[in-house]
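Asker: using only what follows, build the 3D model:
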Amino acid sequence: MFTFEGANDEKRSVISIIRESLAGTDRDLTTGSIGAALIVLAIPMILEMSMEALFAVVDTFFVAKLGAAAVAVVGLTESIVALIYAVGIGLSIGATATVSRRCGEKDLDGAARAATHAVYLGLAVSAALGVAGIALAPQIYGILGAEAEVVAIGLPFMRIMLGANAVIVFLFLLNGIFRGAGDAAIALRVLIVANGSNIILDPLLIFGVWIFPELGVTGAAVATVIGRGIGVAYAAWALFGRSGGRLVVKREHWRFEPDLLLSLARISATAVLQLLVTTATWSVLVAIIAVFGSVAIAGYQIGLRIFIFLLLPVVGIANAAATLVGQNLGAGKPDRAERSVWIAGASAAGILGSLGLVFVMFSRPIVGIFTADEAIAGYAADCLRIVGYGYAFYGLAIVTESAFNGAGDTWTPTWINLVVLWMFEIPLAYALARYFGHGPHGVFWSISIAFTIWTIVAVLLFRRGKWKLKSV
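Answerer: Next comes the predicted model:
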């Protein structure tokens, strides 16, 4: 049986650590076994990421029964909602960095003030996005080239999703506060509550079951908003309405402090830009592949969805590393913060390296689960196999970039993304695909090569250690 040795030489099994992670813990993340601290944070964060991915899967499953136009509505709207996700995740990065730093300093009043001001920032941003989304929904569909039937049934769906974007933003934001405080189990419970509500409400509101109205595709939007809203309400109660949590927010913590709000805005805005750069890169790569036909696009999308879905465990590990970095920097333990990142990075590289090997060896059987079309399966299998060569490197890159974010140094990974993705990967993909005649395979190779370059640059900058000096 594997064991971890804590600060008081108390040996504990992996199973007991996992139980602690799911039940919730008051563990001090700045002392004791780094491996145990990583497990306590990472397990619920990995499950949390899986819960977040489940929203779109559930909506698509039920909406698919309404026909192609309804599926197109969900797909087109999700491409815009992805921008809301970027905003929500960016705000959560700022909240996690600030709250974790204050918790590491044992300044729980400061952590509570950071939490309230993150809420102020989230309210302002989501209100602006909501007004713009409701007003511009028809123009957005026009830009996306939607057919008239899709626009007719899709406008209410998009207006509801964008108008009520606050439930998306705050689900990310409040969970980012919990992660910063080291309370990852609560963040997981919030997503379980939100997803459970969505799964129950989706068929009721889409098909008009029992006393509920039959709203069609609009019902999926209403169910998602209500489900996420219930999750946000639970998160708000857990953060602001109870007295026994790791972070206790009192009335005096709501006193407005412009400097604190500005600090959060600076960190979060750069984090949002960082995520938008990555999101835009995937869109550009699709555009490069598009000239080679719908079969190539379909194959690429299947391959992309598989390897992005399998990133979720590593994203959970990276989020755990960010919390450990923030809290240990706050505690004046930069060396422990760095060791946490190397341990997390090795774990992430090992997981994705193993998956990459599976992709290389068994790509064709894997994609066969998702499509019976031989032409599409050929592109999808090649995408998985080629990307698999660089998958291990990507695991380390994700963790090191998350470590920068946890330290509040959101500019460094933003510059890394701009340089590696826009100045290297996109030009390389275009050149290999168009000028050197490799077609879609040129794009696949550019992704794998970029993973490697991305990791080298991120690790070199991380080893310089300037992130240890970042004040938050």
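Asker: for the rest of this, base every contact and every neighbour count on C-alpha atoms.
Answerer: Noted.
Asker: which elements pack onto whichever strand or helix holds R305?
Answerer: Counting by DSSP states H and E, the element that carries R305 is helix 294-309. Packed against helix 294-309, as judged by 3 or more CA pairs under 8 Å, 6 or more residues apart in numbering; DSSP states H and E, are the following elements: helix 258-290, helix 374-388.
Asker: list the buried residues in the following helix or strand past the last one.
Answerer: Looking back up the chat, that one is helix 374-388. Scanning forward in sequence from helix 374-388 by DSSP H and E, the next helix or strand is helix 391-406. Of the residues in helix 391-406, 391-406 count as buried by neighbour count, 16 or more other CA atoms under 10 Å.
Asker: and for comparison, fold this next one:
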Amino acid sequence: MNIKTKKYLIDTFKVAIPSIIEHVANVIVGFADTIMVATLGTVATAAVGINSTITWLVMAFSTLFAVGTTVQVAQSIGANNYKRAERAAINGLSSGLILFSSLFILLFTLSGYIPKFLGADVEILQGAVTYLRIWTLAIIPMLLGRVASSILRGIGNTKIPMVVAFFVNILNIIGNFFLIYKTRLINIPLTNINIKIWGAGLGVTGAAISTSLSNALGGFIMIYLLFNGSQVIKLELKDLFKFEKVLQKHIFKTGAPATGQDLVTNFGQVLYQKMVASLGTIQIAAHHLATTAESISYMPASGFSVAATTLVAQSLGAGKKEDAEGLGRVCFLLSLLAGTFSGIMLYVFPRQLMSLFSGDLAVIEEGIGALRIIAFIQPVFSATIVLTGVLRGAGDTKIPLYAAIGGMWFVRLISAYIFINIFHLGLKGAWLGMLMDLGSRFLIVFYRYNKKDWLNAEVVVDD
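Answerer: Sure thing, here's the model as predicted:
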């Protein structure tokens, strides 16, 4: 291993490890959150799970500014133009505040109708509506916090998002503990002592309140840290809504295809969820729990993707194409290794993973079949996440968008429909469609990466 490769590895891990730890924290708490709700039964699990597609869809809108602003900030930092980085950050947050406020009004107004549209039956409808309505209350600070977190990563600070994520997730678990369950006696292990613990007994409603409050508080903290003068870029509230046409153009040029990628995927997920919902409550619950279990598989890839975007953007901003290429290659190879390991874990231990969330044997068996199918695609799925990060760092976000359109709308939805309705493969058929989608996306994104046109992308850091 030569000296440059060692440096690339050190730089990559320096940025990636805090991001990976952050994702680990999110996944672990996601597990805990799901386990707590699952103790209420399959109906409660399905009531929360039916909303997952719409929550992903809403989160996708933050990608416009999370990616577009971050690339501009990171490229400016690479060129040592800190003033431009500050202006880019302010422009992104200002535009985000307007968009996210509009989203809040729209979603809160429609929250009573969306779960039914997604396929929720009478058994789970009321719980699903309540969960979505409460979750919606946190949209503005949560999405702004996501943009602020991405800006911090763009300046190379991945430790603060990690620490805040830990705080938010612990708060979420504590909130669940007191709000979901009724007042009960808890035995202290290895003793005969029982302690009476107060509980609100709100069930799904309690889970929604806890999630909303913790996410909202996390968002406020992220925003505060950008404005309190503690970072290398210093933002001021008086500069909000001072829009600059040129910067807005650069932000939207990079961010629009990136958010388009997420929106295309998540609009497709809505139809995909309706296909799964048509299979029944057990399949809805198994799909939700298997998706949660699978999230452990791409934790490393998510961290390496953050590193790829940040380091590639900073290298290109500094005019160092060789470093951008080397860092992108290291992140890609690391993602293949991590994905291979994750795939083996999903295939060998699916029962153990599903059993963490549910004691319903029917739900567990459905989830095992889904996880063993998706295990085979994990190496290239992880690689796709990281290569998308490489291309985003160069501002090349159109190809991942095209890959998402082709994969979701022309591969996943069509093949899943065939597997479910013609071959009658149930939930396994839906996940076979997902496997084919992820494989096709990798082929498209890898082709673009391998051509290396992204190294010659236009980088503007002095307007």
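Asker: overall similarity of the pair, as a TM-score.
Answerer: Once superposed, the chains reach a TM-score of 0.83 (TM-score structural alignment, normalised by the length of structure 2), with 445 aligned residues with a CA RMSD of 3.4 Å.
Asker: rewinding a little: average distance between the helix holding R305 of structure 1 and structure 2?
Answerer: Aligned to structure 2 and superposed, helix 294-309 of structure 1 gives a mean residue distance of 4.1 Å (mean CA distance after the TM-score superposition for structure 1).
Asker: mind listing what's buried along that helix?
Answerer: Counting neighbours by 16+ other CA under 10 Å, the buried set in helix 294-309 of structure 1 is V295, A296, I297, A298, G299, Y300, Q301, I302, G303, L304, I306, F307.
Asker: returning to what we had before: for the helices and strands packed on helix 294-309 of structure 1, which one ends up most surrounded?
Answerer: helix 374-388 (a mean of 24; mean count of other CA atoms under 10 Å).
Asker: tell me what that helix is packed against?
Answerer: Judged by 3+ CA pairs under 8 Å, 6+ apart, the packing partners of helix 374-388 of structure 1 are helix 294-309, helix 334-368, helix 440-464.
Asker: hmm, try it at 10 Å
Answerer: If you count contacts as 3 or more CA pairs under 10 Å, 6 or more residues apart in numbering; DSSP states H and E, helix 374-388 of structure 1 packs onto helix 294-309, helix 334-368, helix 391-406, helix 440-464.
Asker: mind giving me the packing neighbours of the longest helix that structure 2 contains?
Answerer: Using DSSP state H to define each element, structure 2 has its longest helix at helix 3-38. Taking 3+ CA pairs under 10 Å, 6+ apart as contact, the helices and strands that helix 3-38 of structure 2 lies on are helix 42-49, helix 159-179, helix 204-227, helix 281-294, helix 299-317, helix 321-348, helix 350-357.
Asker: tell me the angle of that helix relative to helix 350-357?
Answerer: 50 degrees (axes from the mean of the first three to the mean of the last three CA atoms, to 10 degrees).
Asker: now do the contacts for the counterpart of S19 of structure 2 in structure 1.
Answerer: With TM-score structural alignment as the criterion, the equivalent of S19 of structure 2 in structure 1 is M45. Taking CA atoms under 10 Å, 6 or more residues apart in numbering, we find M45 of structure 1 in contact with 21-22, 39, 51, 175, 179, 183-188, 312-320.
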